[in-house]
Structure formats: C-alpha cells, structure tokens
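Novice: Sequence and predicted structure are below.
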Amino acid sequence: MSRNVRVIGGFQTDFSKNWAREEKDLTALFTETLHGGLEAVHVNAGEIESAHVGNFTAELFCDQGHLGGFFTAAAPEMAGTPAMRHEAACASGSMALLSAMSEIEAGRYDLVAVLGVEMMRNVPGAQAAAFIGSPALWAGRECIDVKYPWPHMFGKLGEEYERRYGLKREHLSEISRINFENAKRNPNSQTRKWGFDEKSFTSDDEANPTIDGMIRKHDCSQITDGGTVVFLASDAKAAEIVARAGRTLSDAPRISGWGHKTAHIGLNEKLDESRDAEYVFPHVLAAILDMYRRAGIDGPAGVDGFEVHDCFTPTEYMAIDHLGITAPGEAWKAIEAGDVALGGKSPINPSGGLIGCGHPVGATGVRMMLDCWKQVTDRAGDYQVENAQRFGMLNLGGSATTAAAFVLDKG
C-alpha cells in the first residue's frame, strides 16, 4: 500500500522581476528559489533526500542544461543528493511533482524538493516566442512560418469550440478580466501593478490588439522569469517538520488525487481524434476523472476551487467544461453566472493564473501546487477562497499534449 504524500509548503519568487535587467542569471534565480523555500518551511538543505527540477528551455534561453547539479551549486549541503530534471513543455513542473510523489509513495525517501524554474525575459520578445514555440510543437509540421505559434494554436482551439458549440468574444474577455483582477490581489504576480480601462477587455484594436486569429493581447499568458519550490514529505516527516514551527499536520495537506495523460503531439491530430467525442480533449477529461476518482470525490462540487492552465483564454474555457463545472461547450454559463470568479461556486485561478500571475513555463505546475497549498492552509492572503478544504489544479503541456491534474486535501 502506497504512503501518503504531503505538501509542507514552499516559496515563489516575484514574477514581475526581470532577472537579466538586474544582471542576475539562472543560477541566482534558482538559488533564491531554493533558499526561500528552505527558510519558509524550516528545513535544512542537508535534510533533503531527493530533488527534482522542472524546466522547459534553459538550453535555449540560458545556454544551460543539466539543471540537477544546480541544487548543490545553490546549497553545498546537498552534495550527493540524487537530483533530476523533467521536461514536458508547460507541464514540466507537474512531471517533477509526479516523480517526487512516486519516490515518497514507494518509501524510497521521506523529504523531496520539487523546484520549477524558467528565465525567459533575457531575449527580445520575438526570439522568446520562437524559443517557446517549435520545441513543444510538432517541429517541422506545425506553425511553419507562423510568427507567434502559441497564440495561433490556441486560437485554433477557440475556433474548434466556435465550430462545435458556438463561442462569444465577451466570454473569453471575461476570463481575461477575472484573471487580471485576481492578480492584483497577489503580491507575487507579474501584472499586479498593470493598469486597465473600459476598453482593455473588448475588441478595441488599440487597447487590445489582435495577435493571431481570435487571440488578442489580453487573452495571452505572460513571458515570465520565475521560480517556485515545494517540499513533499511522508506523514511522519511532515509531522516532524511542521512541529518545528508549532504547527499541526493540517498545515501539511496531502495530495489525495492525481491524473496524468499524454496525447499525440500534433493539435490537428488531437482534434481529429475527438471529432465525434463529447469533449474536445478526451485525454484531458480522463486525467481529470482519474484525479477525482483517486481523491474519492464525484466531481467539482467536492473541490473548493482550481488553479488551471490559462495559457490563453480558450484554454481556460476548455478547462471549465472538462473539469465538469458545466456540460461540454457550456463554459459560458459558469462565466456569466460568476461561478468561476473569486467568491463564486467554483473559483478558478484566484492567484491570477498564467494570464495574471505569470507563466515561467517550467515553474508553472509547481506554482499551481504551491497556490493550492496556500488555499487549503489559509495562507493565500487577499486572494484566499473562504474556508477552502480541498483545491485542484490542471496543468497542460504543449497543445494540451500532456495533461496533469492534482487535488490537495486538508483532511
């Protein structure tokens, strides 16, 4: 029988920070992330028994691979600690989480660090778009001669919803508005000081210009520098660590459910495969249903809120119905009713999500898990969901090729 996996806390860097502008490199970002986490959870680096890092494209942005060795570079006490890197595009952090969980479940280790990191603002915007484009697409087969690959791809997802069910611009705009509004409450979000006016979430070509197809500026997640770390522990180790700060095991909620599915790398292939299906991405639905089943809950009514992958507004639109908040193609109902807003029945992205909080690609899955921990331990501050006992997350990689879902449970 596998053991419980608990989250004892962690740390997130300020996602508004431009590290290259401050003449700091990936090593500095990694080091601040790790030490911020160690201090936050009252753990010494030498206690860490295993370590995992999620990262997508450090080779391209920073000319740096082999990131497992950064743990010892950042904390010499970790010399000899087994460490490894994981990559699955925007779901890289979740792959690191899944691997760390399996080590604790199997009884190999009792305390494991999971760190996600990405430095992406050290090159011009067009170059950044290229660096995060081709590697996660089907290289040489998708988005050839497309300037901004990902807005193009997720615009096609929106077009598929429009074709199957109908889709209104104002519903995507409301997703964007909610996420930017939530981000203003988050002291670590990239956009917390951004200003908007009444035209920002409209089809005004000056205030909200078109990027590609139906995707406009404020439909997009951010190019972000950032790191996040969480620490996973067995029951016994979690109880020992939280006691140091005079806390109880309720401050180390357990990961009660998870799901992980991988589909064809090509978007057209995925859409063709689901042509006659009820849901646009059946594999994403399957990952979510696995999460609910393992957590022993029937669906979204058993979860107090979600952090979801809103790389673009159509992605969150898709997540709403795949999570079961609405029937397929009816996400607009939850948006119009205010169900997904902070204070609604199924709040989504209280942190601001990828659109508002920021999207350092390899760190996003880890950041989502940290925000779930904040919610169920009543540490989310101004973006706290009242009396949250159970929080879910959905992290996607590429054109939803990789899907990973988790539930964090205070019980």
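Specialist: Received the coordinates, thanks.

Novice: From now on I want contacts and neighbour counts done on CA atoms only, so please keep to that.
Specialist: Will do.

Novice: hey, where'd the helices end up in this protein?
Specialist: Taking DSSP state H as the criterion, the chain contains helices spanning 26-41, 58-62, 70-74, 92-105, 125-131, 149-164, 169-183, 235-244, 267-273, 282-295, 313-322, 331-337, 353-356, 364-376.

Novice: right, and these - which one's nearest Met393?
Specialist: helix 364-376 (6.5 Å; Cα to Cα).

Novice: Does His171 touch Ile335 like I think?
Specialist: Yes. Proximity of His171 to Ile335 meets the contact threshold set by Cα atoms under 8 Å, at 6.7 Å.

Novice: just the helices of the chain: most buried one?
Specialist: Compared across those, helix 353-356 shows the largest average neighbour count, a mean of 30 (mean count of other Cα atoms under 10 Å).

Novice: what's in contact with that helix?
Specialist: The contact list for helix 353-356 (Cα atoms under 8 Å, 6 or more residues apart in numbering) reads 176, 179-183, 189-192, 218-222, 307-312, 364.

Novice: next up, a second structure to put side by side with the first:
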Amino acid sequence: MSVNIVGAYHSQFGKLEDDTLYSLYEKAALGVLKDAKMEASEIDGVFVGNYSGGAFNHQENIAPYAINILSELRHKPMYRTETACSSGSSAIHMAIMAIKSGMMKRVMVVGLEKMTSLDLKGITEALAMATFWPEEGNKKVTAPCMFADLAKGWIKKYQFSEEQLRAQLAKISAKAYSNATENPLAQLQKAKTADEILALPDEKNPVIFAPLRLHDCSLVSDGAAALILEDQSLRKNAGVNIKSFYSAGDYLDSFGKHKSDYFLEGAAYAVEKTLKEAKMDITDIDMAEIHDCFTITELLLYSAMGITSPGKEFEALENGTVFRDGSLPINLSGGLKAKGHPIGATGVSMHAYIYKQLMQEAYGIQLNNKASGMVVNIGGSGTSNAVSILERF
C-alpha cells in the first residue's frame, strides 16, 4: 500500500511576533486543506510534530487544537509526536504507518514551533531537555557542546586542523545563505560568501563552543508546515509518492560515549534502509533536504548518505556535488542554517519543500524535471534519525 502527498503548506520562518502557537496551527491546517483542494470532513486523523509547546508556550496536548480550528474533525484521532528536532518527520512516519495499516485513508500532518517567546536563557534550557538530562542538560551540556564534540572527533580521527575544517564549514554556510536568498519563506535572505565569513572578526562570528562559531549554527525560529497524506488508491493523477521511509533510534547521550564522534551512524543506518527498501542507490536521488542544525552535521551527513567516503566529506563541496548545479543539490531551501529551524516544523518543512520541488511549484530555486528527493532529519545528538524518499509519479 503506497502513500502519496497531495497537498502542502509552509509558513514564513523567523521571529513571527504576530503569531502564536495557535495561529500557526490554524494557518497550517487551513492552508494545507486549501492546497490539497480538500474538506476537513475528508480527514481521518491528525498527527502533529511539536518538540516542546510546554517549555516554549506553556501548552502541551496541542494536537486536539485542530478541532478548535475545524469542528468537522471532532472525535477524529489526534496525536502529537516528539523526537526533538525530528519531531515533524516522526509525525509523518506515524501518519504513513496509520495509512498503511488500513485504519486511515487521509491524514493531516502539522509541524509547528513557537520558539521566540522566550529569552536566550529560556530557549537554551528548553533545548537542553533534548539531551540525556541527568548527565548532560543538568550539567549545562547543550546542543553546541555535543556537535562541537562531533567536530573535534572528526578532526582527531582524520588528522585535520581546525583551520581546514573551518574553511569547509564556511562553504556550507555560504551555500545555505545563497540558496535562502531565493526562498521567500526563509528567515535569512542575505548572501555571504565563504571568504566573507572567514574574514569576519571574532565579535561578528564568535566561538559558540570550539570549534563551532556563530555562522556554524542554525537559527531560533517560529513557523509551521503541513502535509496531507492519502492512500494512493484514492487518487490516480500525477503526484508525489513516499516511496520508502525509516526511523533509526540511537543512544540518548552525546557523541563519543556509546556513539561514534566522527561518523553519524544512526543516520547512515536509516539512509541505507530507506534506499534498500526503495531499490535505489544514492546516485538515483536528484536532491535532498538534510539536517544542518550545525554545519558539521551537514558535512558528516555527506558520508552517512554515501555521497563520499568517511573522512573525504569535503570532496562533495570541492567538486560541486552538493551545490545547486551539482549532481545531488543539498538544501536548496537554505536549510536549517538559513531557512530557519522551528524545531517541530522542521521535518514537515523538509518534506513539503521536496514535494513542491517535484510538483514544479518550488519555494525559490526550481530544479526542472527531477523525479526524486530525500529527507534526512536528525533529532538530538543523532538519537532519532528519520529518512524519507519521495518520488514523482
């Protein structure tokens, strides 16, 4: 039983001062139904990806708010998923399983997060709840700390200097900024070259946690995205099919304890499983939206995805593979780095972006006549690794 995407919605990402968690939900629910040309009464259930409405907005139990928006959904099943930064992709995967089980035919998936209501200290505390709290969050270990460990582990394993790594990471940031300038929904729309980033004085690009600097970090964002999924038998016209998907869990602790600190093992496992299920190779994928919560994450995903061998990730940048004109363009949306990273919305945003690309309705840069795309969405320190392959039919 195949599952198709038949509609998508994507809000502006950024500091949305006039929006609340509730208004973001409302815009997403109404917007995706409009895009799918569908009535709420046709929806069998709702899955919501939301990392921490409780910490950010004093609102847990957000899923049933769909009924406040659309009373036709009353008494339909409502679920919220939470797997840190992959919460949105987890909602999609749960919705796919509901359809494949035969219990539902059409499902609405909404991803949303309103992060900017808190100050920096509050945001840091909320995000630290995605760590293993007794040994990490409670001891002031945050996401930059953990991904800095990944960067340091990669440097040590492959005998690179911090300066060599910094030059490669600047290319990733510059690529994200350039792509985002053409995405009207992106949070940052100002281009910077790699040379410009490297030339910034320390006060303009401070060290957040060595070796990672400000321009290596993704954004604090508000936003929402949504999809309508349905059993393929309900619609025969051309569209986009979710050809395969997999979610790989891993140890709830930082890199270098139980998990590698130089290779993204969980992501690699999920990519391999998803490609095998689709009977495809990475060279069959036309584009990808991947998790660049930090620039080091994107760099190491090149090897996890099989684009390069481990320790040779920089080759994907040097030979142009991952740029817009390359054989596998990565993060044409601008990625988390520049498009924005409203945590619960991120995974749904990635899927919505690939869907719109394949439907020739892209937000921003449009690739012509492409048939497939991959989403690689990571939660926590590689603890939840969600991968999907989408294909036009």
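Specialist: Perfect, I can see it now. What you see is a predicted model; the values in this text were computed from it and never measured.

Novice: got the contact list for the equivalent of Ser87 of structure 2 over in structure 1?
Specialist: Here Ser87 of structure 2 is matched to Ser92 in structure 1, going by TM-score structural alignment. Residues near Ser92 of structure 1 by Cα under 8 Å, 6+ apart: Gly54, Asn55, Phe56, His86, Gly116, Val361, Gly362, Ala363, Gly365, Gly397.

Novice: got the contact list for the fourth one?
Specialist: Read it as His86 of structure 1. Per Cα under 8 Å, 6+ apart, neighbours of His86 of structure 1: His52, Val53, Gly54, Asn55, Phe56, Ser92, Gly93, Met95, Ala96.

Novice: Kindly recompute the last result at 10 Å.
Specialist: By Cα atoms under 10 Å, 6 or more residues apart in numbering, the contact set of His86 of structure 1 is 52-56, 67-68, 92-97, 99, 116, 362.

Novice: Just give me which of those residues are shared by structure 2.
Specialist: By both residues aligned by TM-score structural alignment, their matches' Cα atoms under 10 Å, the contacts of His86 of structure 1 still in contact after alignment to structure 2 are 52-56, 68, 92-97, 99, 116, 362.

Novice: May I ask you to confirm that Pro77 of structure 2 is in contact with Gly45?
Specialist: Yes. The pair Pro77 of structure 2 / Gly45 is scored as a contact, 4.9 Å apart, by Cα atoms under 10 Å.

Novice: Common neighbours of these two, please.
Specialist: With Cα under 10 Å, 6+ apart as the test, Pro77 of structure 2 and Gly45 both reach Met104, Val107.

Novice: follow-up on the earlier one: mind checking which of the helices of structure 1 is nearest His260 of structure 1?
Specialist: With Cα to Cα as the measure, helix 282-295 is the member of the helices of structure 1 nearest His260 of structure 1 (5.1 Å).

Novice: so what does the closest one touch, helix or strand wise?
Specialist: Helices and strands touching helix 282-295 of structure 1, by 3 or more Cα pairs under 10 Å, 6 or more residues apart in numbering; DSSP states H and E, are strand 254-262, helix 267-273, helix 313-322, strand 390-397, strand 402-409.

Novice: re earlier: which of Pro77 and Gly45 of structure 2 has more neighbours?
Specialist: The residue with more neighbours, out of Pro77 of structure 2 and Gly45, is Gly45; 23 against 15, by other Cα atoms under 10 Å.

Novice: Now check structure 1 for the residue matching the more buried one.
Specialist: Under the alignment (TM-score structural alignment), Gly45 of structure 2 pairs with Ser50 in structure 1.
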